[in-house]
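>>> Sequence first, predicted model second:
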Amino acid sequence: MRDLSLLTWKEIKEIDKEKSVVFAVMAPIEEHGWHLPLATDLIEGEYWSKGAMKLIESESDATCFYLPSFPIASASVNEFYGSIHFTMKTTYDVAYGVIDSLCCMGFKNIIVIASHADPLHLIAVEKAVRKINRKHDLCALAPMGQIFMGEGVKMPCDLEVFENEHNNDYHAGWVETSSLLAMDKDYVRDGYKDLPDSVITDRDMISTEKQLSAMGEYGYLGSPRLASSELGRKLNDNCIESIADAVLKFYNRDGYQRYEHYSLYKILPLHIGFIEAFGRVRRKKVTG
């Protein structure tokens, strides 16, 4: 794998575009509780992408490239120190511009890793991918929406059981805390085992007010205290394997359709952010 941004234009011209895969990570800088860094989603996206690239290159004739990550994302909760969010339209424009530029260079296999699970972000990125694929024919895939929804390589049975027992873990809880512990324990602040659970139902996740209420003074949704590096290793491996599976299927143009369309994309109210009157990021002075 190679960093595309470190090549010269002449070197890019000489790349075999048919046998190349280009990764671009898009995720926010945003709060992740008292115990995880603002760059959590970017760290995850980069780690998963590089793990997937190793698998892809070992299992195919593809050569993988990656761009520096883009800290551009949409989100529904904006009221904590450290969070820098953008409108769905801005996220769409950036995703479209990046993919369109790569397509114009001749690349045929462009993978956007939207490693931030907010539906607003995933929809904005997929909307850009859909438009690009109409313009240039099939050349881009954003698989994370469906991977976050449970599509992909089957996870280990013990992890599946644990996830089902502790399933309302949406933001900086045991899932993300475990993920970062497995990557580098220094990412996670001491004291996460002492943090109280923050409980919210999937139904209440549609309400920003209820999310904020559940987050309280901490800024997470779930149970960080349950995290472990062993859980994180299994979670990361499963995500890496799922991304690699999606990309290899896309590269071979066979079976990728299961990853192609985010299942929440068809919920029209989630697209309201593209209407200017409703789509503004309502930034305000943080007082908490």
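Cool, the structure landed.
>>> Please count neighbours and contacts with C-alpha atoms only from this point.
OK.
>>> Which element is encountered next along the chain beyond the longest helix seen in the chain?
As assigned by DSSP state H, the longest helix anywhere in the chain is helix 229-251. Next along the chain after helix 229-251, taking DSSP states H and E as the criterion, comes helix 257-260.
>>> what about the helices in the stretch 51-200 of the chain?
Taking DSSP state H, counting those that start in this stretch as the criterion, the stretch 51-200 of the chain contains helices spanning 88-104, 119-136, 144-148, 157-165, 174-183.
>>> Run through the neighbouring helices and strands of the second one.
So that's helix 119-136. When contacts are defined as 3 or more Cα pairs under 8 Å, 6 or more residues apart in numbering; DSSP states H and E, helix 119-136 packs onto helix 88-104, strand 140-141, helix 144-148.
>>> any idea which of the helices of the stretch 51-200 of the chain is most buried?
Ranked by average neighbour count under the criterion mean count of other Cα atoms under 10 Å, the helices of the stretch 51-200 of the chain are headed by helix 174-183 at a mean of 24.
>>> Just the angle for it relative to helix 157-165, thanks.
Interaxial angle, helix 174-183 versus helix 157-165 (axes from the mean of the first three to the mean of the last three Cα atoms, to 10 degrees): 140 degrees.
>>> List the buried residues for whichever helix or strand comes after helix 174-183?
Remark: after helix 174-183, the chain's next helix or strand is helix 208-215, criterion DSSP H and E. By 16 or more other Cα atoms under 10 Å, the buried positions in helix 208-215 come out as 211-212, 214-215.
>>> coming back round to it: looking at the helices of the stretch 51-200 of the chain, which is closest to residue 42?
Relative to residue 42, the nearest member of these by Cα to Cα is helix 174-183, separated by 11.2 Å.
>>> Quick one: residues contacting residue 244.
Contacts for residue 244 (Cα atoms under 8 Å, 6 or more residues apart in numbering) come out as 52-53, 55-56.
>>> Put this next to the first one:
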Amino acid sequence: MIKRSFGRFLRRSGLDLLSPSILLLIAVFVLPLVLLFPTSLHPYIPGQGIGDAWTLENYVAILTDPFYLEIIARTLGLGLFVVVATLVVGYPLAYFLARTRSALRPWLIILVVFPLLLNLVVRSFGWIVLLSNYGLVNETLAWIGLIEEPLQLMFNFTGLIIGLSHIFLPFMVLVLIGTIQGIPQEVEDAAYTLGASKLTVLRKVTLPLSVPGILSGAILVFVLTISALVTPRLLGGPTYQVMSTLIYDEFLSNLNWPKGAAMAFILTVIVLVLVWGAGRVAKRWAEIR
């Protein structure tokens, strides 16, 4: 009887259809984290490896050391700046692609998606060619006469923002296109009929209705940015560290698996808190609207 009732509950809730995906996610993502967590609670003994004792020393060291706190702040700041950059550039582009009726629209969407078809390493090396001291950007600015010495556009915060904004811009645009397309055109037409200008319609009608999509795109880009490894390693170099590159170095260069695992879990907690917070904001916004 209980088994039959449980089966009906699964069918009514749709969990019977989702269960294969849920099991796959648990096996691929959750289980490795669960198995790795005990490692973060052991000390690392140089020359010997992972110790047998249980301790919170790795977490305390990361959350109290100014070096690690600076890297955490830099990583979160990088994610925030990339979100703002992709939103500022991506929203007008997404609005145009969502509302245009031109026959070129499918080709324009292909141009937006096309960078995703290229290897991430190739795109990062492309930005190295553009941003290096004798790259295309500096050479062009010097030729025009705007600069006398090359601008330092690599191995710093600026280079990472430029490279990551370009790489993750398609994700923001694609999310926003779907959101804006879901806003009925009649709503905007009604505002125009009442005498509102295009800027007023965008500010008071389209933008408020697209807030859930903006939040979804922002969280997606933010999470991808703070967890990116290849581009920060290539454009930031070995000395300009963020959380992902530091975790990589702890695991594979220093062989300090406990500290690397602790940093990975701190990054995971940050991501989960942000996703939860964005969900709460989106729900609250829907209630207000």
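On my side now, so go ahead. Since this is a predicted model, take the numbers as computed values, not measurements.
>>> what's the TM-score for these two chains?
Their TM-score after superposition, calculated using TM-score structural alignment, normalised by the length of the first structure, is reported as 0.23; 108 aligned residues with a Cα RMSD of 6.5 Å.
>>> List the buried residues in the strand or helix carrying residue 281 of the second structure.
Residue 281 of the second structure is part of helix 257-288, with elements assigned from DSSP H and E. For helix 257-288 of the second structure, the neighbour count (16+ other Cα under 10 Å) marks 257-267, 270-271, 275, 278-279, 282 as buried.
>>> Which strands and helices lie in contact with that helix?
Checked by 3+ Cα pairs under 8 Å, 6+ apart, helix 257-288 of the second structure has helix 31-40, strand 44-45, helix 57-64, helix 211-226, helix 243-248 packed alongside it.
>>> can you redo these as JSON lines with distance to residue 144 of the second structure and mean neighbour count?
Shown next, in JSON lines, are these (distance: least, Cα to Cα, whole Å; neighbours: other Cα atoms under 10 Å):
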{"stretch": "helix 31-40", "distance to residue 144 of the second structure": "53", "mean neighbour count": "15"}
{"stretch": "strand 44-45", "distance to residue 144 of the second structure": "55", "mean neighbour count": "16"}
{"stretch": "helix 57-64", "distance to residue 144 of the second structure": "47", "mean neighbour count": "15"}
{"stretch": "helix 211-226", "distance to residue 144 of the second structure": "33", "mean neighbour count": "22"}
{"stretch": "helix 243-248", "distance to residue 144 of the second structure": "36", "mean neighbour count": "22"}
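>>> So residue 231 of the second structure sits against residue 164, correct?
Yes: the pair residue 231 of the second structure / residue 164 is scored as a contact, 7.1 Å apart, by Cα atoms under 8 Å.
>>> How far off centre is stretch 216-223 of the second structure?
Offset of stretch 216-223 of the second structure from its chain centre (Cα atoms, centre = their mean, to the nearest Å): 5 Å.
>>> what do you get for stretch 220-238 of the second structure?
9 Å.
>>> doesn't residue 110 make contact with residue 25 of the first structure?
No: in this structure, residue 25 of the first structure is not within contact of residue 110 by Cα under 8 Å, at 11.0 Å.
>>> Overlap of the contact sets of these two?
By Cα under 8 Å, 6+ apart, residue 25 of the first structure and residue 110 have no common neighbours.
>>> what residues are up against residue 68 of the second structure?
residue 62.
>>> now it: how far from residue 263 of the second structure?
Remark: distance between residue 68 of the second structure and residue 263 of the second structure (Cα to Cα, to the nearest Å) = 9 Å.
>>> Mind listing the shared neighbours of the two?
Contact criterion Cα under 8 Å, 6+ apart; residues shared by residue 68 of the second structure and residue 263: residue 62.
>>> who wins for proximity to residue 160 of the first structure among the helices and strands packed on helix 119-136 of the first structure?
helix 144-148 (13.7 Å).
>>> Check which helices and strands the closest one sits against.
Judged by 3+ Cα pairs under 8 Å, 6+ apart, the packing partners of helix 144-148 of the first structure are helix 119-136, helix 229-251, helix 257-260.
>>> can you list those helices in JSON lines and add distance to residue 95 of the first structure?
Formatted as JSON lines, these follow (distance: least, Cα to Cα, whole Å):
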{"stretch": "helix 119-136", "distance to residue 95 of the first structure": "6"}
{"stretch": "helix 229-251", "distance to residue 95 of the first structure": "18"}
{"stretch": "helix 257-260", "distance to residue 95 of the first structure": "16"}
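>>> Between those helices, which one is closest to residue 181 of the first structure.
Nearest to residue 181 of the first structure among these is helix 229-251; the distance by Cα to Cα comes to 5.0 Å.
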